[in-house]
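I need the structure of the sequence given here:
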Amino acid sequence: MAITPHLSPKPRVLVVGGGYGGYHVAKRLQKKIRDRGGIVTVVDPNSYLTYQPFLPEVVGGSIEARHALVDLRSHLRHSEVIQGKVVEIKHAGKTATIEGPEGMTFDLPYQDVVVTAGADSRVFPIEGLGEAGIGLKRIEEAVSLRNQILERIESAALMTDADERRRAMTFVVVGGGFAGAELIGEIEDLVRTAISKNPRLAQSDARVVLIEAMGRIMPEVTEEQAEAVVEEFRARGIEVLLNTSLSSAVDNHLKLVNMSDQSDAGSFYADTLVWTAGVAANKLAKSTDFPVEERGRIEVTPTLQVSDGQGGVAEGAWAAGDVAAVPDLTGDGPGGFCVPNAQHAGRQAARLAENLMAVRFGEGAVEEYYHKSLGTVAGMGVGKGVGNPLGIELSGVAAWLGHRFYHNYAMPSLERSSRVLGGWINEIIFGKDTTQVKELETPHNAFREAAGLERLPNRMDVKKEASDA
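Predicted coordinates:
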């Protein structure tokens, strides 16, 4: 249904995506554009930014879910915020088609467009994966995963069937990059703590597995550091399966393949399967009239202007972050492009905002984006971590503290970073919170029962019915 909503008629800088890059672009531009008679409009399906580096800690319970979010309306007060999805960009006519929450669509004119739509999970065509797995790109996934883990532990404590209990207590992460390594560490911490509080369970009841198709994990750190992390994981009881790939997940029966010779690498059942095996550019990139490279990212120049495909730039079009193929002028990036992470997205946003003001209003000079990585740090449970900030190799508590310091600093807004810090302090004082919030998928069931109606099945009920069948 086409509508014409009441929106500002002022010349518009349209920011597509309210994630880390889009938020920082809007934050830097909103007052400057307003003072020159225009308006910054941010369009995102959510009314908040998700700080994705904190998602593993949301799963682990170190951070309250809401504190990993930044409300766009509260922190972009001088911008126009639209909760909706950009489904098409026609830059030739400088309009974007927006789909609202209830399916209504409308065309939004703009003067300049900034595409910072981020990335989606890169999912391979593995049979059963879509039904059995869950990703870790959204806050809803992190909250659901946390509660599923705790629910499976509580249910397993009352199971008498050994196979059913083993399946419930098996937790698997596919993908050994930073996200997967951080997540598996947080899951092991959470599982171990929850079991310690339940006398009907033993630590040996749990099976925590990390599956990685390559011969090593965490390509962002040195090989020696990656090997040390694997040794530490195994010392914590985490199974690390290298050179191993998932070939099927039908009915949560995970079948594995040895990547060296494509031989059978065994199989087992697991109720909890998390997919963190990489990211892919947002599909929106292919719904524009901008040139897109082979990995589905919008082609941009080092000044973060969208390429016109003929050696020039598309006037009034910009892109940054995971959705853009940004040249890495340091020469360090794989394939010659910047890696998709928050460190680059935030810095690209700052350079893009300055360049847009230079091109549109002649203020300042247009400069190329150049940033040599400061290194990386990862937290893998309380007091555990690895990293190489500024070329200094860290591990254990030092890396864990470095991870928390950097990401708390990078978290947008003092208000949000203060809430996160408060949660960390509470965890140190009072210990890990293992409270489970039940029935998130079916919150109406209690009322339905009171009204004499049947309960609605949740995700685990559906899985159990499929398994029994």
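
When you work out contacts or count neighbours from here on, use the C-alpha atoms and nothing else.
OK.

measure the residue lying closest to residue 234 once chain neighbours are set aside to residue 81 for me?
Nearest residue to residue 234 in three dimensions, chain neighbours excluded: residue 240, at 6.9 Å (Cα to Cα, 6 or more residues apart in numbering). The gap separating residue 240 from residue 81 is 44 Å, by Cα to Cα, to the nearest Å.

Which helix or which strand is home to the residue most central in space within the chain?
The centre of the chain sits closest to residue 137, judged by Cα atoms, centre = their mean, with a distance of 3.0 Å. Using DSSP states H and E, residue 137 sits within no helix or strand.

Count residues in the vicinity of residue 443, would you?
Neighbours of residue 443 under the rule other Cα atoms under 10 Å: 12.

Distance check, it against residue 435.
Residue 443 is 17 Å from residue 435, by Cα to Cα.

cool, residue 100 as well?
35 Å.

Looking at the two, which one has more neighbours?
It is residue 100, of residue 100 and residue 435, that has more neighbours when counted by other Cα under 10 Å, with 18 against 12.

wait, doesn't that one sit right on residue 108?
No: counting by Cα atoms under 8 Å, residue 100 sits too far from residue 108 to count as a contact (12.0 Å).

I have a second one here; can you model it like the first so I can compare?
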Amino acid sequence: MTEPARILVVGGGYVGMYTALRLQRQLRAELRAGSAEIVVVTPEPYMTYQPFLPEAAAGSISPRHVVVPLRRILDRCRIVIGEVLSVDHAKRTATLSTLATAEEGTGPVALAYDELVIAPGSVSRTLPVPGLAEHGIGFKTVEEAIGLRNHVIEQMDIASSTRDPAIRDAALTFVFVGGGYAGVEALAELEDMARYTARYHHNVRPEDLRWVLVEASDRILPEVGEAMGTYAIRELRGRNIDVRLETRLETCEDRIAVLSDGTRLPTRTVVWTAGVKPAPVLAATDLPLNERGRLRCTATLAVEGVEHAWAAGDAAAVPDVTAKAPGGECAPNAQHAVRQAKVLAENITASLRGQPLKEYAHAYVGSVASLGLHKGVAHVYGRKLKGYPAWFMHRAYHLSRVPTFNRKARVLAEWTLSGLFKREIVSLGSLEHPRAEFELAAAPPPDHGDKPSS
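Take a look at the predicted model:
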């Protein structure tokens, strides 16, 4: 019996999920006949729609509606919850660890494949800043977003109950490093949420909270253009948010953020959103990488110089055939990733069927960014929008892009309800340590020594 052609998809993010989704539709006959198999290896059983993380952190969207369950949407694929550790493409073999191998203690296993799709996404790009590893908070996963929300509300509770002015000031100072989408949108949404929450604390006023945005370059939100970036700075500063341009975080040891301009900020919150880098697994392959650690690809999304290997999204350096200047590459963002996944699936199908491949070509249409409730900036098709119209466009665009009708309906319903009722201001910090109370109850009683005799 002939073995089915196995397509291995590494990663369940934008590219991984959308590519597998389109492949299972286009290869329906082959999958039914058993001549093809799609295997998706991903660390989590869901895809996170990252543009909604700021709203999830602010409580506008439930965390479970920011993620899409892969087993439901990829019902004709084999989902393996695990991590690809290395790839030997010359032997068409990937080495991976799974939840089962961890339990069995058998070590990594080898998985053979015929076609390889590398789409592991990216990880936070950190710098050797003293204290960052100990005190920094990321903002790339739904767990980090909800953890940050709980943390901010907890700091307000600390400030409300302490009598120590130093502890209070540190608790109410929030430092965000990085002026891209993640940093600006997270800060803006959380500042909105915290300002609303302050009305329920008898001794914490909105003006007591100090929000600081630290950006190393001379502008924020470069994707929306210089004019809209300048407007965003003006909007944030109008809300008493301290925007520091051409400034770097030097250290955050001992819960004191020291900036390159000499400012010292006692703080219990340092959020790091200063860029991303390719996933480490790329360096553990025998595939060609560029100077930034991304896979060298052709315009057909095939890995350059090798056969049966494909890539897109954050992991791939894809030539931008629509660029006026030669040598340009597609930006590693969601707008390109979703569209690349469509072409990638079509080209893999064409390759299996011996048909010609097509090049990926998409002119960048612009960007939208939220600056909190009813506020935003946009630069789309050459038109510049700000305020409520930009915020509405931001929501409409991402609602159209979030996968499945189920998620669209749930997100729209939550937005509608949040407009009719008050914000949720509950912190569920105990979710981060769900067994803490039971462990305390199950612990043996403290030994107080021998009781005195009566």
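
Drop the TM-score for these two in here.
The TM-score (TM-score structural alignment, normalised by the length of the second structure) is 0.93; 436 aligned residues with a Cα RMSD of 1.7 Å.

nearest spatial neighbour of residue 13 of the second structure, skipping sequence neighbours?
Per Cα to Cα, 6+ apart, closest to residue 13 of the second structure is residue 47, 5.2 Å.

so what corresponds to the one you found in the first structure?
Here residue 47 of the second structure is matched to residue 49 in the first structure, going by TM-score structural alignment.

Are we agreed that its match is in a strand?
Yes: counting by DSSP: H, G, I helix; E, B strand; the rest coil, residue 49 of the first structure is located in a strand.

isn't it right up against residue 19?
Yes: if you go by Cα under 8 Å, residue 49 of the first structure and residue 19 touch, sitting 4.9 Å apart.

Same drill for those two, tell me which one is more crowded.
Higher neighbour count among residue 49 of the first structure and residue 19: residue 19, with 27 against 22, using other Cα under 10 Å.

The more buried one corresponds to which position in the second structure?
Alignment note (TM-score structural alignment): residue 19 of the first structure maps to residue 13 of the second structure.

Let me see the contact set for that match.
Going by Cα atoms under 8 Å, 6 or more residues apart in numbering, residue 13 of the second structure touches 47-48, 119-121.

and what of residue 121 of the second structure?
11, 13, 278-279, 313-315.

thinking again about what came up before, what does the residue nearest to the centre of the first structure correspond to in the second structure?
So residue 137 of the first structure corresponds to residue 140, using TM-score structural alignment.

which residues of the second structure fall in helices?
Along the second structure, the segments classed as helices by DSSP state H run 14-26, 28-33, 53-58, 70-73, 99-104, 132-135, 142-161, 165-171, 181-197, 226-238, 334-352, 388-401, 405-420, 436-442.

Any idea which of those helices gets closest to residue 360 of the second structure?
Residue 360 of the second structure lies closest to helix 334-352 among these, at 6.4 Å (Cα to Cα).

helices or strands next to that closest one in the packing?
If contacts are counted by 3 or more Cα pairs under 8 Å, 6 or more residues apart in numbering; DSSP states H and E, helix 334-352 of the second structure sits against helix 14-26.

let's see 10 Å
Counting contacts by 3 or more Cα pairs under 10 Å, 6 or more residues apart in numbering; DSSP states H and E, helix 334-352 of the second structure is packed against helix 14-26, strand 115-118, strand 309-311, helix 388-401.

got these as JSON lines, with mean neighbour count and distance to residue 321 of the second structure columns?
Listed next are these as JSON lines, based on neighbours: other Cα atoms under 10 Å; distance: least, Cα to Cα, whole Å:
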{"stretch": "helix 14-26", "mean neighbour count": "24", "distance to residue 321 of the second structure": "20"}
{"stretch": "strand 115-118", "mean neighbour count": "24", "distance to residue 321 of the second structure": "21"}
{"stretch": "strand 309-311", "mean neighbour count": "26", "distance to residue 321 of the second structure": "17"}
{"stretch": "helix 388-401", "mean neighbour count": "17", "distance to residue 321 of the second structure": "24"}
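
Many thanks, we can stop here.
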